[in-house]
Each structure stands twice: as C-alpha cells, then as structure tokens.
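J.: Got a predicted structure plus its sequence, pasted below:
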Amino acid sequence: MSSFFKHSIDPVSKLLAKQGASANGNDWKILNKLKCQPINKPILLYNRIHKTGSTSTAQLIKRSAAKLQYKVLVGSTMQWEIFGSKNHEAIKSEIQYAIKHRRPWQYPRLAYVAHFYYSTIYNLSYTYINMVRDPLDRYLSHYYYQRYGDRPKEKLKEMRNLGQFNESLQDCFQQQHQGCELNVMTRFFCGYDKYCALGNQRALRQAKRNILTNYAVIGLLEEWDLSSQLFRKILPNFFTQINEKISRYKVNKNRKNEPLSPGLIKSIKEANQADYKLYRFIKQLFWTRVTKCGLQNGME
C-alpha cells in the first residue's frame, strides 16, 4: 500500500516547470528536454474536459484495466453537475477511501476518471493525463451538447426555465450561459484558484506549469490513434493494445445546423485566446514526444 503514497516530481519535470513559468520564451528549451520514457506511478488521474473525446478515452482506460488488472473509478457527469467547483474534494475523498479500504492483492494500481479541475493531492504518488481539441470545435460541441445531448432531464428543464435552452449561439456567447464558458481547457489545467477562471496570462502560466510538472501525456482528439499509441508508450502499466473497436466520439444527431457568421467565429476565437495559446503549446509537446518516441508515421 505504501507505493500509493509520497508523490514526487522527477528532476527533469522540475526544470521544465521552472522554465515554463515564462509561458512562451523558453518553449524551445522545454521541447528540447522532453524524453520518451515510461512513467511508472501507481495512480492515474484523468480530469476529463468536456467534448474532447473523453468518453472514448475513458473506454480505452476501462478496457485496458481489464487486461492489465488495475482498478478504475469513474466519476459521473452528474457528480460534476452537483458538486461543481467543489468536485475535487469529493474526488480526493473517494480516492483516499479506495486506497485505504483496498485489499493489497486486489489491484496494484488505480485510475480515476472524472470531470474536475487540476488539483494537487498531497502524499499520493500519481500522474495526470488528458485530451484536448481545437478550442473552437470544442466550444461549439459543448454548446450543442448542453442543449441537445444526452443530459439529465432535470438539467434540461432547468435550462428551459432559465430561458437558455433555445437561445442562439450568439446570445449564449454574449451572456456566458451554460456551454458557452470561455477558456475552459485552460481552467481545467490551471486549477481551482479564482484567477484560473479569468483566462488571463497568470492562468495560462499556471496551466503550463501544471502540465509540465504533473501530466504524463496529453493527447489530441484530432490525432486519436497516435494519442492512444503515445499513452501506451509512456504509460504501459495503464494502457495496452485494444483490438475491440472504440468509438472515436459521439456525433449528436439532434444537433441543429445553425449558420455561423464569420464575425461570431472571430469573436469566439478572440475570447478564447488562452485556450488557443495553450492548445498550440500542447500540440508542440505532443508532436515532439511523438517524434522522440519514434511514432512519426503512426507506427510503434
């Protein structure tokens, strides 16, 4: 049981995080120091971001767990809806309870999958993973999901009562209603501090710092197959080859084809600049790691 405890950061990650504090100036140094080597932590945390292929990634984790014999705890979307910004406290309690009450011969490793902002869990040995996608695509997908996706009936009723269910994307964007929050990816990587919700330079710097310090791999939804290969390469104790077909991501059949003006698209992109800067940074990390792991052509 002791292997679950004493979270430590390797020297390379410490150096990368320190250099990453400037957010932009040292990116080339960071990329140059990236390595392709397995990370062996007993706890895997996946703080899944809305509409980034997280359902498919969760399926991959659960099917890998069945083959590699480790335990998976999955927090529901309803849990996120109920606890919101306090979700990390519920998650910490659930992880600690699972570790405390486990039988050592049952499982040597644990993966936790849920919607929650980055959080430090002291005295536990863990690493994070995540998935991201183009910020505009994620933004549009989240807007439509909140209104036409497979959500609890009471949440849809709540949106109707608030007058948000049938509102246009333009109105949702201007009013910052459900599904139209700005710089969501930056918030998930930054954490629970109030400034993380602002999408400013401080939030962006902290998000990068957390990525460099505690994230083993961040995949790209647009490169799903390559991302899954990278997961297997860096985290062989949590990911393995799955022959069964895993759906890439759900296409919402109820989605309306609302015409989008170039002006609205431009406004959404400008308002999500922190997410775009972070997305470009993550893409650099991803492709550098892919190259160093010898996966340039998608072949292991």
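T.: The structure has been received and is ready for your questions.
J.: Please make it C-alpha for all contacts and neighbour counts, starting now.
T.: Will do.
J.: so how far is the helix or strand harbouring Phe286 from its chain's centroid?
T.: Using DSSP states H and E, the secondary-structure element containing Phe286 is helix 273-292. In terms of CA atoms, centre = their mean, to the nearest Å, the centre of helix 273-292 is set 13 Å apart from its chain centre.
J.: What is the end-to-end distance of stretch 226-241?
T.: 12 Å (CA to CA, to the nearest Å).
J.: this is the comparison structure:
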Amino acid sequence: MKMNETFDQCVLKERKACISEGRLSLMLKFFCGTHPKCSTDLKWSLNEAKKRVEEEYLIVGLLEDYESTLRLMEKLAPSLFKGIVTDYHSAERKKRSGRFHSNFKKPPSAEVRAILREKLDLTYQFYDFLKTKLELLKKEYDI
C-alpha cells in the first residue's frame, strides 16, 4: 500500500500487499502451526488450522464480537477472566482506548469486498468457521 492510498485503491490496483492470499493468510498460518506445509499449501493449512482449533483451543474470539468473546472467556475460565466484562465497560479503559480511535476510517466498497471475498477465499472460509464456532458457543452458554 502506498502513502495516501486508500484500501479500496490498493485493492483495485491489485497490489500484493492488499490482495495476496499468501500474505494475508497469517491468521491461517498461525493456527496451522509450524509444519512446513503450513507455509506452502494453503488448502492443507486451512484444514489443519480448523483441526487445531477444534482440538487445542477453548475459544477463539472475534474483534467484531468482542464483548461476547469476553463474556465467554469469563464464563469458561473464571479464574483467569473474572471481571473482564466489567473492566471492558470501565470509564478508565474507554478513556485509554479512545486515543486510538480513527475519525477517518472508511469501510471498503461493495466492489472491493467482493474482490476480497474471491481472492481471499480460504481466509474467509477459516473466518466463517471461527464465526460459526463462536456463535455455537454463545448459544451453548446463553450469551
């Protein structure tokens, strides 16, 4: 991405930093692990990442559903996360996090979202898997 270039412009100009499945699948690689295929075979990585999430993670949260993620963490591991939701709503935390708020953030256009959905298919598949898993946990624990 170039200076003063919007994300939409970066995607529409097909810059690798914005549309390369290999560069933007870091989340997939993280959950896949250190096996050599995690860096070379994205389809294999997707399946391995899903398998590892199922077998090794109690919860994987999403920033877009942050409060529910915190509520689940508090419910599933109270000795570690007791009071985390209260802290999240505290005035002090809001004051600290307000420093990083962007007034100029513009969401990607529908055209760019469609391009990303196509080019980053495996990453979206993993995200959809995580979102579904989180929704099931929320339902199971009445959150």
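T.: Now that the structure is in, tell me what you want to look at. Treat the numbers as computed from the prediction; the structure is a model and nothing was measured.
J.: before we move on, the earlier item: post-alignment, the helix holding Phe286 of the first structure versus the second structure, mean distance?
T.: Compared with the second structure after the fit, helix 273-292 of the first structure shows a mean deviation of 1.6 Å (mean CA distance after the TM-score superposition for the first structure).
J.: mind listing the strands for the stretch 1-150 of the first structure?
T.: Assigned strands in the stretch 1-150 of the first structure, in chain order: 43-47, 71-74, 110-114, 126-132 (criterion: DSSP state E, counting those that start in this stretch).
J.: For the residue nearest the centre of the second structure, give me its contacts.
T.: By CA atoms, centre = their mean, the second structure has its centre lying nearest to Leu62, at 5.4 Å. Going by CA atoms under 8 Å, 6 or more residues apart in numbering, Leu62 of the second structure touches Thr69, Lys131.
J.: What residue, apart from its backbone neighbours, is nearest the aligned partner of it in the first structure spatially?
T.: Under the alignment by TM-score structural alignment, Leu62 of the second structure pairs with Leu220 in the first structure. By the measure of CA to CA, 6 or more residues apart in numbering, the closest residue to Leu220 of the first structure outside its immediate chain neighbours is Val132, 5.2 Å from it.
J.: does that neighbour really touch Thr186, like I thought?
T.: No. The criterion here is CA atoms under 8 Å, and Val132 of the first structure misses it with Thr186 at 10.3 Å.
J.: The two: which is more packed in?
T.: When Val132 of the first structure and Thr186 are compared for neighbours, Thr186 comes out ahead with 30 against 24, by other CA atoms under 10 Å.
J.: ok, the more buried one to Leu235 of the first structure distance?
T.: Thr186 of the first structure is 24 Å from Leu235 of the first structure, where distance means CA to CA.
J.: residue in the second structure matching Val132 of the first structure?
T.: Per TM-score structural alignment, there is no equivalent position to Val132 of the first structure in the second structure.
J.: Where does the helix holding Phe286 of the first structure end up in the second structure?
T.: Under the criterion TM-score structural alignment, helix 273-292 of the first structure matches residues 121-140.
J.: mind listing what's buried in the matching stretch?
T.: Leu122, Thr123, Tyr124, Phe126, Leu130, Lys131, Lys133, Leu134, Glu135, Leu137 (16 or more other CA atoms under 10 Å).
J.: do the same with stretch 87-107 of the second structure
T.: Buried-residue list, stretch 87-107 of the second structure, by 16+ other CA under 10 Å: empty.
J.: where's that stretch relative to the chain centroid, distance-wise?
T.: For stretch 87-107 of the second structure, the separation from the chain centroid amounts to 19 Å (computed by CA atoms, centre = their mean).
J.: residues in contact with that stretch?
T.: Glu67.
J.: picking up where we left off before, for the buried residues of stretch 121-140 of the second structure, which one is nearest Trp44 of the second structure?
T.: Distance to Trp44 of the second structure, by CA to CA, is smallest for Leu122 among those, at 10.2 Å.
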